[in-house]
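> Dropping a prediction and its sequence here:
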Amino acid sequence: MPAASPRQAGLEAEAQALAHLQQQGLQLLARNWLCKGGELDLVMLDGDTVVFVEVRYRLHAQWGGALESIDARKVARVVNAARLYLHKEARWAHHPCRFDVIALEGTASKDMHLNWLRNAFES
């Protein structure tokens, strides 16, 4: 069986992250929300808090793990996309917000290590 493409592996990691968050009681508001200059992987609702989730996947940590792949430029893009989301989806604009990261590493979904970092960065 051929190895999954990087895009397919990323989609599978995102699906695993979504399933994990839903098991923890979060509700999906948007997935792969696109805007000029950025994308929000997952937008979830945790109680009354809007949670912007960046999903990062790495096969292994040889050249830096999934968490280490988030630099200041990436943070700025996610924060900007979140601002645009709240502007477009005004019903959520007055809710508390936070930024989470789900980092996955490994080869198969059953062998993947999932690390959920709440409040990963602030705007």
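Nice, thanks for sending it over.
> Please make it C-alpha for all contacts and neighbour counts, starting now.
Noted.
> Tell me the buried residues in the helix or strand where Leu114 lies?
Secondary structure from DSSP states H and E places Leu114 in strand 113-117. Applying a neighbour-count criterion of 16 or more other Cα atoms under 10 Å, one finds Leu114, Trp116 buried in strand 113-117.
> So which elements touch it?
strand 97-105 (3 or more Cα pairs under 8 Å, 6 or more residues apart in numbering; DSSP states H and E).
> chain center to the strand it packs on: distance?
For strand 97-105, the gap between its own C-alpha mean and the chain's C-alpha mean amounts to 5 Å (Cα atoms, centre = their mean, to the nearest Å).
> So which elements touch it?
Partner elements for strand 97-105 (3+ Cα pairs under 8 Å, 6+ apart): strand 49-58, strand 113-117.
> List the contacts of it.
13, 17, 49-61, 65-67, 112-122 (Cα atoms under 8 Å, 6 or more residues apart in numbering).
> how many neighbours does the closest residue in space to Leu86 that isn't next to it in sequence have?
Sequence neighbours aside, Ala93 is the residue nearest to Leu86 in space, at 5.0 Å (criterion: Cα to Cα, 6 or more residues apart in numbering). Neighbours of Ala93 under the rule other Cα atoms under 10 Å: 14.
> one more structure, for comparison:
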Amino acid sequence: MEGRKAIGTHFEGVAARYLASRGVKIRERNVYNRGGEIDLIGQDEDTLVFFEVRYRGSGSLVDPASSISYSKQQRLLKAVSFYLHRHHLRDTLCRIDVVAISPGTLKKYRVQWIKNAIQAGV
């Protein structure tokens, strides 16, 4: 399990650098609360963004973005809701994005930023 944690930490760093290069200000990393874990929290202009970072190696049968199960999405929504409530940010403009990372062909990694990837059902 320690190896998986180190890999997760590495790719969260890759995602944070990628997002920072595109103007996102990273506010927090690895936020744990009653709802679950939020990998990264950042500010994209006037929007508070919660990021789920996913990595899949070249041997994976599923691309990183598709690896987020329905139950994982529900845990993320719960974690975000709890975070917003705890910090009195209920009226804050926010969204949940996914940063999907896989081995690249021209560069070391292929990074895909999917904005508003996970939404609460209305």
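Great, that's in hand. This structure is a prediction, so every number in the text was calculated from the model and none was measured.
> Checking whatever residue of structure 2 lines up with the residue nearest to Leu86 of structure 1 next. Helix, strand or coil?
Counting by TM-score structural alignment, Ala93 of structure 1 lines up with Arg90 in structure 2. What DSSP: H, G, I helix; E, B strand; the rest coil gives for Arg90 of structure 2 is coil.
> Between the helices and strands packed on strand 97-105 of structure 1, which one is closest to His87 of structure 1.
Between His87 of structure 1 and these, the tightest spacing by Cα to Cα is seen for strand 49-58, at 13.2 Å.
> Return the residues in contact with Phe82 of structure 2.
Contacts of Phe82 of structure 2 (Cα under 8 Å, 6+ apart): Asn33, Arg34, Gly35.
> make it 7 Å
Phe82 of structure 2 sits next to Gly35 when contact means Cα atoms under 7 Å, 6 or more residues apart in numbering.
> so it is in which element?
Counting by DSSP H and E, Phe82 of structure 2 is part of helix 70-86.
> sorry, back to before: from Tyr85 of structure 1, how far off is the residue nearest to Leu86 of structure 1?
Per Cα to Cα, to the nearest Å, Ala93 of structure 1 is found 9 Å from Tyr85 of structure 1.
> How about Arg7 of structure 1?
24 Å.
> out of everything not next to it in sequence, what's closest to the residue sitting nearest the centre point of structure 2?
Centre of structure 2 computed as the mean C-alpha position; nearest residue by Cα atoms, centre = their mean is Glu52, 1.7 Å away. Sequence neighbours aside, Val98 is the residue nearest to Glu52 of structure 2 in space, at 4.8 Å (criterion: Cα to Cα, 6+ apart).
> okay, now that neighbour: neighbour count?
23.
> any idea how far Ala15 of structure 2 is from it?
Val98 of structure 2 is 10 Å from Ala15 of structure 2, by Cα to Cα.
> what do these two both touch?
Joint contacts of Val98 of structure 2 and Ala15 (Cα under 7 Å, 6+ apart) are Val53.
> For the aligned partner of Val50 of structure 1 in structure 2, list the residues it contacts.
By TM-score structural alignment, Val50 of structure 1 lines up with Leu48 in structure 2. By Cα under 7 Å, 6+ apart, the contact list for Leu48 of structure 2 reads Gly42, Leu93, Cys94, Arg95.
> Give me the buried subset of the residues you listed.
Here, 16+ other Cα under 10 Å leaves Gly42, Cys94, Arg95 buried among these.
> can you pull the contacts of Ser69 of structure 2?
No contacts exist for Ser69 of structure 2 under Cα under 7 Å, 6+ apart.
> Looking for the alignment partner of it in structure 1.
Checking TM-score structural alignment: Ser69 of structure 2 goes with Asp71.
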